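Student: Any chance you can model this:
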Amino acid sequence: MKNFGEMKKIVCSLLALGYFFVAFGQQENLSNSTKPIHIEEPIDGYVAKTDLENRKVVPYANIRQTDIAYSKRVWREIDLREKMNKAFASPKSRLIDIIIDAVMKGELTAYDPTPSENDPNGDSFKNVLPIDQVMARFGGDSVLVEEFNENNEVVSSRYESRTFSGDHIVKFRIKEDWIFDKQRSVFEPRIVGIAPLIVPQIPGLESSAGVVSTGDPGAPSTDFDPFDPFSVPPAQQSAENNPAPVMPVSAGNNAFVPQIDPTPAFWIYFPEARHILVNKEVVNRSNDATGLSYDDVFIRRMFASYIVKESNPDDLRIKDYLNEGVERLYESERIKKSLMDYEQDLWSY
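Tutor: Reported below is the predicted structural model:
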């Protein structure tokens, strides 16, 4: 009994000592504190989000070439102006800013999209784009700043570094393969590459886009910009200068309205980019505690897109054989449905 009593005292003493150290080492509750507390590294919130920073890429299942019973390559475009893709353009975690930052730090490799002899389509990841040329794809990395005097004369000029803004990137192109693995009986897409799309700045075409001209140099100025609310239509201008009836100018009557299609600034190899995207959180407008990364969004297909090309013998894009925008959209949906129908036709019920 005596030994039991001593043992009981020792155990109680150890428990009390442990409770003291735990209470002493625990940080005081910030919400209930009545005195100022100095914290060397404050946390932006009440919980430190460390799980996203420590995540690792979950590798794809291994596929042997002999197990691929069906394969189809498609090219898609993601428009960030669509409601479902708004998270890609969030200033808190913009996709283009993440990619540019990783490229400039040397964590990602940018590939030149210019067609060449060894890469006819420019999307085979064969030609590396030097880092010093990456920012030039977005309009240059410096801007000329001029200073004027009171007579509006240039007195000095200097070059200043241009601050990159991702607001102008509103589209991304995705290159992916749809594969049916007969070993696992799984039909799944695997993204191969991602490219931000830009509109090339061609000198002389910035002011002519959307402008209709009569083509007669001796006639009064009848340039009409449909996007300018103060621009006067050609018919109204002619009526003011000439009372005689004038035929309206159509787009096919000596008028040329250039249409510049977006083109990739560079290509990023997606299997390499996954190691960067897995640690970048996607902003969710409904819930801040989703914990989704950009890798999750792409792997789970949580985005809206439309197909612009599928692999074919003639290597044609949809716009190469369809002119109307609505017809192109229908063709994109037809290709999507054909992929889904292939999977459905594999099984019989």
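Student: hey, let's count contacts and neighbours off CA atoms from now on
Tutor: Noted.
Student: mind checking how far G166 is from E146?
Tutor: According to Cα to Cα, to the nearest Å, G166 stands 25 Å off from E146.
Student: which of these two has more neighbours?
Tutor: G166 (16 against 12; other Cα atoms under 10 Å).
Student: Now do the helices in the stretch 1-150 of the chain.
Tutor: Remark: helices assigned in the stretch 1-150 of the chain by DSSP state H, counting those that start in this stretch are 2-25, 95-104.
Student: Strands of the protein, residue ranges please.
Tutor: 68-79, 110-111, 142-148, 154-161, 171-181, 186-198, 263-264, 267-269, 306-310 (DSSP state E).
Student: Without its sequence neighbours, what residue ends up closest to M104?
Tutor: I131 (6.4 Å; Cα to Cα, 6 or more residues apart in numbering).
Student: quick one: contacts for that neighbour?
Tutor: V103, M104, A110 (Cα atoms under 8 Å, 6 or more residues apart in numbering).
Student: if we can go back for a sec, most packed of the helices of the stretch 1-150 of the chain?
Tutor: Highest mean neighbour count of these: helix 95-104, a mean of 18 (counted as mean count of other Cα atoms under 10 Å).
Student: what does that one contact?
Tutor: F88, A89, L108, T109, A110, I131, G166, I169, P196, I276, K280.
Student: 7 Å instead, please
Tutor: Residues from elsewhere that reach helix 95-104 (Cα atoms under 7 Å, 6 or more residues apart in numbering): F88, A89, L108, T109, A110, I131, G166.
Student: again with stretch 182-190
Tutor: Stretch 182-190 has contacts (Cα under 7 Å, 6+ apart) with D67, I68, A69, E176, D177, W178, I179, F180, D181, E343.
Student: Would you mind writing the PyMOL command to select the buried ones in the residues you listed?
Tutor: Buried members of the contacts of stretch 182-190, defined by 16 or more other Cα atoms under 10 Å, are picked up in PyMOL with:
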select buried, resi 176+177+178+179+180+181
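Student: now the other sequence, so there's something to compare against:
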Amino acid sequence: MRAVIFKRITWCALLLIIVGTEAQAQRRGSTRRRTAAAADTTTQPSATPDNTVVNPATGNAVAPPPAGAPDATPLRPDGVGTPVVDTPRKSLRVDGITAKNSVRDRTPLPYDNIREDDKFWEKRIWEVIDIREKMNLPFQYNVEDENGVNQLFINILLNAIKTGEVEAFNPIDDRFSTPMTYAEIQTKTSGEERTVRSIDPVTGEEKMVTTRDEFDPRTIVQYKIKEVWVFDKEAAALKVRILGIAPMVSRINEDGSLRASIPLFWVYYPDLRPVLAKYDVYNQNNDAASMSWEDLFEMRFFSSFVVKENNAYNREIKDYIKDGVMRLLEGQAIKDKIFNKEQDLWQY
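Tutor: The predicted model follows:
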């Protein structure tokens, strides 16, 4: 008797479970149908009597452009295909404890005059500044100041060339013989201008616009400098004069390996000094104690290695030494030779 009662209870429980499962499935199906119907009604733009269309994303009425009007004005404020002007964004409040002096009227001190007859000894060398070294981290400072001017060193050079404050020279040689325009620099960094077809996503108007690739200034990781070390016998001191600065661009092989690093353009450093005196250098130890870029170069607050000295064959170190470590040692030997030249002139 107990077994019969237990079987009946078991069958009743299974029947209740099946009925409940079917009811739940029916409820889910009806909910999905109602949701799909609501989605269909919301995705279809509703037209109003005044020939406007309701934007389903915002719910606002939008007037469509007149059909067959080729000269319709784009609804976007900047237009499509028109390059947006990258104007500096000035700070509207004092970004700090006190307001900084925005008048950049600093003038570099003139060099001491060295007569031709007082040049007892002279050595011309070429060095490379690698901004990935720890001492050269200020060259990577990529922020904007209160006036919205970018502080990256390569951007300072390009902006000075663009505004005509300094003239660039073609890297065909390092004697500053062939001037180079800003348009030519743009062609080398961003490629040739090309005309492409663009469609306005709002008006649907088709235009032919001129564009070019965007230049990434972070790809410049080395700078080449040309300088002269001279011993002034009147002042009895060894002095250095930087003649030129050139950003280096890398040329990559098809397999991704580095083929060569070549100068992008040359800038005559004495002409660049007034421009560099206007820009501050980032000080990672004290933001209040800043100096200008002109001070950084004149006080030699950078790390570099020699890649060439003036020689009879006009060769760089890499042309006769293949090992990288031996090149660095040879460049350091050239620096030591210059240092010892001054020390050997004194008697103790």
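Student: follow-up on the earlier one: could you save the strands of structure 1 as a markdown table and add columns showing distance to K49 of structure 1?
Tutor: Shown next, in a markdown table, are these (distance: least, Cα to Cα, whole Å):
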| stretch | distance to K49 of structure 1 |
| --- | --- |
| strand 68-79 | 29 |
| strand 110-111 | 30 |
| strand 142-148 | 37 |
| strand 154-161 | 34 |
| strand 171-181 | 29 |
| strand 186-198 | 28 |
| strand 263-264 | 34 |
| strand 267-269 | 28 |
| strand 306-310 | 34 |
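Student: Go through the ones you listed and name the closest to P42 of structure 1.
Tutor: Judged by Cα to Cα, the one of the strands of structure 1 that comes nearest to P42 of structure 1 is strand 154-161, at 33.2 Å.
Student: and the closest one, what does it pack onto?
Tutor: Contact analysis of strand 154-161 of structure 1 by 3 or more Cα pairs under 7 Å, 6 or more residues apart in numbering; DSSP states H and E lists strand 142-148 as its packing neighbours.
Student: Buried residues in the strand it packs on, which are they?
Tutor: Going by neighbour count (16+ other Cα under 10 Å), nothing in strand 142-148 of structure 1 comes out as buried.
Student: And for stretch 125-138 of structure 2?
Tutor: Within stretch 125-138 of structure 2, the residues that count as buried by 16+ other Cα under 10 Å are I125, W126, E127, V128, I129, D130, I131, N136, P138.
Student: Next: stretch 158-176 of structure 1.
Tutor: Those would be G166, I169, V170, K171, F172, R173, I174, K175, E176, for stretch 158-176 of structure 1 by 16+ other Cα under 10 Å.
Student: again with stretch 335-348 of structure 2
Tutor: Across stretch 335-348 of structure 2, burial judged by 16+ other Cα under 10 Å covers K335, I338.
Student: Also stretch 231-242 of structure 2?
Tutor: Residues F231, D232, L238, V240, R241, I242 are the ones in stretch 231-242 of structure 2 that count as buried (16+ other Cα under 10 Å).
Student: That stretch corresponds to what range in structure 1?
Tutor: When structure 1 is aligned by TM-score structural alignment, the counterpart of stretch 231-242 of structure 2 is residues 180-191.
Student: Looking at structure 2, name the residue matched to M84 of structure 1.
Tutor: Residue mapping for M84 of structure 1 onto structure 2 gives M135, with TM-score structural alignment as the criterion.
Student: Let me have the contacts of stretch 182-190 of structure 1 in a markdown table, extended by distance to D295 of structure 1.
Tutor: Formatted as a markdown table, the contacts of stretch 182-190 of structure 1 follow (distance: Cα to Cα, whole Å):
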| residue | distance to D295 of structure 1 |
| --- | --- |
| D67 | 26 |
| I68 | 24 |
| A69 | 27 |
| E176 | 15 |
| D177 | 17 |
| W178 | 18 |
| I179 | 19 |
| F180 | 22 |
| D181 | 22 |
| E343 | 25 |
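Student: which one of the contacts of stretch 182-190 of structure 1 is nearest T290 of structure 1?
Tutor: Nearest to T290 of structure 1 among the contacts of stretch 182-190 of structure 1: E176, at 26.3 Å, using Cα to Cα.
Student: Excluding sequence neighbours, find me the nearest residue to that closest one.
Tutor: Closest residue to E176 of structure 1 apart from its sequence neighbours, by Cα to Cα, 6+ apart: I191 at 4.1 Å.
Student: Find the nearest non-adjacent residue to S157 of structure 1, please.
Tutor: E146 (4.2 Å).
Student: shouldn't that neighbour be in contact with V154?
Tutor: Yes: here E146 of structure 1 reaches V154: they are 6.5 Å apart, a contact under Cα atoms under 7 Å.
Student: what do these two both touch?
Tutor: Counting by Cα under 7 Å, 6+ apart, no residue touches both E146 of structure 1 and V154.
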